[in-house]
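Visitor: pasting the structure only:
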């Protein structure tokens, strides 16, 4: 009788219910979460490319002071790099907003893994946080 009683206790008690364990492995990744991760990675690369282009144009301005007409055409070309850089930054900003919206949708979906949505949200917040910090530093320096 002890063997029958002990086998009933072992089978009726499981430290982690089997149904919950199987359900946690069957979850799919959230589609909007993956999309937000990819979009925000592209945005991050876009910000770097735009800033590099704009800063490269500023770095070449000193080379063209008191130069010939031919070199002034090079100055105009450098300004085109600046304009392209600014346009890329503006496009990246709007794509950043799209990525953040996708991340929020990915986080709101039930019965889906949220790993990529969280990573996409964090990667999307980095440029926005950096923009806020740099704006605060700019106002502090300007006010000083």
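Guide: Cool, got the structure. Remember, predicted model here, so these are calculated numbers, not experimental data.
Visitor: okay, CA-based contacts and neighbour counts for the rest of this
Guide: OK.
Visitor: For the lengthiest helix in the chain, buried residues please.
Guide: Longest helix in the chain by number of residues, with DSSP state H as the criterion: helix 69-108. With burial defined by 16 or more other Cα atoms under 10 Å, the residues of helix 69-108 counted as buried are 75, 78-79, 81-86, 88-89, 92-93, 95-107.
Visitor: Got another one to weigh against that:
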């Protein structure tokens, strides 16, 4: 913690002349003690890392789905049948979503670590943990819906 010494009391020579006429006095309290303020706490490093991971994975999901959406026109032919050449785009989508989900798990764990630190601000840890958890929940719902629909066929 940085130590901020108390301000030095002003001497009579350093005071402006108009202070004497206004009747203001400067009281120097030699027993001044620096008290820690709650606002002086630093942000938790793992919390910031969790928040950044959440933003990076969000951007990764957006970029992945835009790329695969652009490739979707070449995946389906006129009869809505999958073309054999579309395996590369489907593989890219599956692999990137799995990698991003693994990174989200790491981000959620780091966010929980950021929440457990004492004497640190927890704003970024809370936001990062929530975003990573929501993305993981959506990923699990996506997998569950795919498995339910695969069993219905």
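Guide: Yep, that arrived. This is a predicted model, so every value here is computed, not measured.
Visitor: just checking, what residue in structure 1 corresponds to residue 42 of structure 2?
Guide: By TM-score structural alignment, residue 42 of structure 2 lines up with residue 28 in structure 1.
Visitor: Tell me which residues of the helix or strand hosting residue 136 of structure 2 come out buried.
Guide: Residue 136 of structure 2 is part of helix 123-152 when elements are defined by DSSP states H and E. Neighbour-count burial for helix 123-152 of structure 2 flags 124-133, 135-136, 139 (criterion: 16+ other Cα under 10 Å).
Visitor: so where is stretch 102-122 of structure 2 in structure 1?
Guide: Under TM-score structural alignment, the match for stretch 102-122 of structure 2 is residues 94-114.
Visitor: Show residues contacting that stretch.
Guide: Outside stretch 94-114 of structure 1, the residues within contact range by Cα atoms under 8 Å, 6 or more residues apart in numbering are 27-33, 35-37, 39-40, 43, 117-118, 120-121, 124-125.
Visitor: for it, the distance to its chain's centre please.
Guide: Stretch 94-114 of structure 1 sits 11 Å away from the centroid of its parent chain (Cα atoms, centre = their mean, to the nearest Å).
Visitor: Kindly report the same for stretch 84-93 of structure 2.
Guide: With Cα atoms, centre = their mean, you get 32 Å for stretch 84-93 of structure 2.
Visitor: which outside residues touch it?
Guide: With Cα under 8 Å, 6+ apart as the criterion, stretch 84-93 of structure 2 contacts 64-65, 68, 71, 74-75.
Visitor: which secondary structure elements does the helix holding residue 136 of structure 2 contact?
Guide: Packed against helix 123-152 of structure 2 by the contact rule (3 or more Cα pairs under 8 Å, 6 or more residues apart in numbering; DSSP states H and E) you find helix 45-75, helix 87-116.
Visitor: Just put these in a markdown table and tack on distance to residue 22 of structure 2.
Guide: Formatted as a markdown table, those follow (distance: least, Cα to Cα, whole Å):
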| stretch | distance to residue 22 of structure 2 |
| --- | --- |
| helix 45-75 | 50 |
| helix 87-116 | 52 |
